[in-house]
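Asks: Show me the folded form of this:
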Amino acid sequence: MKSQWECFLQNLGVWEGSFTNFSPQGTLLNDTPSRLSLEGLNNNQTVRLTLRRSGQDVIREFTSVEGGLLFFENGSFSEGLIQLRPFSEFGGQLALVHENRRLRLVQLFDKTGQLKELILIREHLAGTPVAERPTLQINDLLGEWLGQAVTIYRDLRSRSVFVRAASRREGDSSDTYSTTLKLQLDDTGRLIQSTSFSDRQITSTATIKDPIIFFDQDPEKQVQVLLLPDGASATSPLKVQLGQPLFLEVGWLIQPNLRQRMIRSYNEKGEWVSLTLVTEERV
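Replies: The predicted structure is shown next:
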């Protein structure tokens, strides 16, 4: 198994793309070209990040992976706050890596816990072809998807009940398990979603009003899925608050029948506990 640092090194290179800001309702606010360099120094003992955007450079150096940052073996990662606190801004970044491309999503919430902005970052390695997919549509998602999930934990003690039946390697802080996702429309045009993972199954319904899929069954836990360019989707609670578990999710339709999703999960105390990467194919 790769170390977290070795997983980080999967991202080395120069990534060209753009930062696109959206309102919670899906309105495009602005789009800014970007160039991000991740350079290994001192025999890859240090990584220097240089981000050029809007004529300004942001430089950071890393010598370890810590805090609110976790990586998967293919280089996909998430970074964000490890604790939701009252009257404070909240947010997280979810980043998927596939071949020469990366898709990153930042979800931001204001001091009252309301979703305030989303930033979609689409990147490719400099000198390689750019092949973006169209904006995601509901028909792109309908059907049955079978997948494999890997969950990694910020703290081994945070393991949740639903992964007890998952496979686990000795000494490893991750679980792997199979997933099924079924998406279909009923006679009224309402979306029915059935999800199963390990020994747990959840069914929920949603209204569709492009570009938003709105899960409105529980007034206390309203969640929306925003359909975005390049086959992306952003799943966000409309409001985050202590006393209720929550998750942030990004999806990426890489090919018509191949999709990845990443879920950053928090418990009812507002503590970040796990990160899950799902790779699924439509059958």
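Asks: From here on, just use CA atoms for contacts and neighbour counts.
Replies: Will do.
Asks: residues near Glu66, how many?
Replies: A total of 12 residues lie near Glu66 under the criterion other CA atoms under 10 Å.
Asks: Next, it: secondary structure please.
Replies: Classification of Glu66 by DSSP: H, G, I helix; E, B strand; the rest coil places it in coil.
Asks: Could you measure from it over to Leu258?
Replies: Distance, Glu66 to Leu258, by CA to CA, to the nearest Å: 31 Å.
Asks: again, but for Asp172
Replies: Using CA to CA, Asp172 is found at 27 Å from Leu258.
Asks: So if I had to pick from these two, which one is more boxed in?
Replies: The neighbour comparison of Asp172 against Leu258 (other CA under 10 Å) goes to Leu258, with 16 against 11.
Asks: In this structure the more buried one contacts Gly251, no?
Replies: No: Leu258 is beyond contact range of Gly251, at 10.8 Å (criterion: CA atoms under 8 Å).
Asks: tally of neighbours for Asp155?
Replies: 11.
Asks: ok, now which ones touch it?
Replies: For Asp155, the contact set (CA atoms under 8 Å, 6 or more residues apart in numbering) comprises Val273.
Asks: run the last query once more with 10 Å
Replies: For Asp155, the contact set (CA atoms under 10 Å, 6 or more residues apart in numbering) comprises 173, 272-274.
Asks: Now the two most distant members of the residues you listed.
Replies: In terms of CA to CA, those reach their longest pairwise distance at Ser173 and Trp272, which sit 14.9 Å apart.
Asks: Let's compare: structure for the following, please.
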Amino acid sequence: MPSQWERLLLNLGEWEGSFTRFSPQGELLGDVKSVVSLEGLNNNQTIRQIVRRQGQEDLVLEYSSLGKSTLFFENGAFSQGSIQLAPFTEFGAELGLIYENRRLRLVQLFDKNGQLDKLTLISEHLVGTEAVESPAVKVDNLLGEWRGEAITIYTDFRPPLTVSTNLKLELDDAGRFVQTLSFGDRTITSSATVKGSIIHFDRDPQKQMQVLLLPHGASATSPPKINLRQSFILEVGWLIKPNLRQRMVRSYSDKGEWVSLTLVTEHKI
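Replies: All right, here's what the predicted structure looks like:
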């Protein structure tokens, strides 16, 4: 099994794209062109990362190890961010998906009161390759039945868990968005209102969740507000093709501890 460092190396290269900022309601706030370079030094024992954004000073980082805040999957997909929710501190995470010559990354940041504050979507392709564009996600693109596989890796490095998944998405007679998710021997059904590009799971006042439908095939899922002593997830979705979707879920316990990372690859049937 490849090490975490070897999985990081699958991200080497020069990635061209854009950093697009959104409000917590999905409103476009700004977009800047970008080039992110990841270069292996000393026989790939060290990584030099250079982030170039139009109109901003270059950010240069060098590192030769990975911290506890980051985990990688075997295909190079990853997440990094806060490992503990604490009172009166900013909180957030980046979730990064990779497919062939493309990457899609999402940064979700929460303010000191736990309110969702800023979202940045980073859509990239390797320099010198064709930039295949995924269309903006709409509810109609998601409806149907999706079957796939979920791989969960854990922060305590227990063995990964792989399960089959089945996700049914439909609109009921009242126009509510209904989600039925089956994995292993569990089935969870929940429903939401749809207003423009926001899907709002609102039935449980203690477990409010929203999904923002974004450009580049992306969706961003999180609570509008994270609370102490409540478990929660952060998720990015990527509709790569009309019948192929990836999702990554970063899960936190009711103690505010980051506990696991799940990568779902699913096909519409």
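Asks: ok so, going back, compare Ser173 and Trp272 of the first structure (neighbour count), which wins?
Replies: The residue with more neighbours, out of Ser173 of the first structure and Trp272, is Trp272; 24 against 15, by other CA under 10 Å.
Asks: how near is that one to Leu248 of the first structure?
Replies: Counting by CA to CA, the gap from Trp272 of the first structure to Leu248 of the first structure is 11 Å.
Asks: which residues do those two both contact?
Replies: By CA under 10 Å, 6+ apart, the residues touching both Trp272 of the first structure and Leu248 are 264-266.
Asks: Quick check: which element contains the spatially most central residue of the second structure?
Replies: Centroid-nearest residue in the second structure: Val236, 2.8 Å away (criterion: CA atoms, centre = their mean). Here Val236 of the second structure, judged by DSSP states H and E, is contained in strand 232-241.
Asks: what separates that strand from the chain centre, distance-wise?
Replies: From the chain centre to the centre of strand 232-241 of the second structure is a distance of 5 Å (CA atoms, centre = their mean, to the nearest Å).
Asks: buried set for that strand?
Replies: By neighbour count on 16 or more other CA atoms under 10 Å, the buried set for strand 232-241 of the second structure is 232-240.
Asks: thinking again about what came up before, which residues are in contact with each of Leu258 and Gly251 of the first structure?
Replies: Thr279.
Asks: any idea how far Leu38 of the second structure is from the closest residue to Asn113 of the second structure other than its chain neighbours?
Replies: The shortest distance from Asn113 of the second structure to any non-neighbouring residue, by CA to CA, 6 or more residues apart in numbering, is to Phe88 (6.0 Å). Distance, Phe88 of the second structure to Leu38 of the second structure, by CA to CA: 34 Å.
Asks: which of those two has more neighbours?
Replies: A count of neighbours by other CA under 10 Å puts Leu38 above the other of Phe88 of the second structure and Leu38, at 20 against 10.
Asks: Surely that one is in contact with Leu12?
Replies: Yes: using CA atoms under 10 Å, Leu38 of the second structure is in contact with Leu12, at 4.8 Å.
Asks: Mutual contacts of the two, please.
Replies: Listed as contacting both Leu38 of the second structure and Leu12 by CA under 10 Å, 6+ apart are 47-49.
Asks: for those residues, which one is nearest Ser134 of the second structure?
Replies: Taking CA to CA as the measure, Ser134 of the second structure sits nearest to Gln49 out of those, at 26.0 Å.
Asks: Kindly reformat the contacts of Asp155 of the first structure as TSV containing distance to Thr235 of the first structure and secondary structure.
Replies: Below are those laid out as TSV (distance: CA to CA, whole Å; DSSP: H, G, I helix; E, B strand; the rest coil):
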residue	distance to Thr235 of the first structure	secondary structure
Ser173	25	coil
Trp272	17	strand
Val273	18	strand
Ser274	16	strand
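Asks: Mind putting these into JSON lines with distance to Ile82 of the first structure?
Replies: Below are the contacts of Asp155 of the first structure laid out as JSON lines (distance: CA to CA, whole Å):
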{"residue": "Ser173", "distance to Ile82 of the first structure": "17"}
{"residue": "Trp272", "distance to Ile82 of the first structure": "5"}
{"residue": "Val273", "distance to Ile82 of the first structure": "8"}
{"residue": "Ser274", "distance to Ile82 of the first structure": "10"}
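Asks: From these, pick the one nearest Ser198 of the first structure.
Replies: Nearest to Ser198 of the first structure, judged by CA to CA, of the contacts of Asp155 of the first structure is Ser274 at 15.7 Å.
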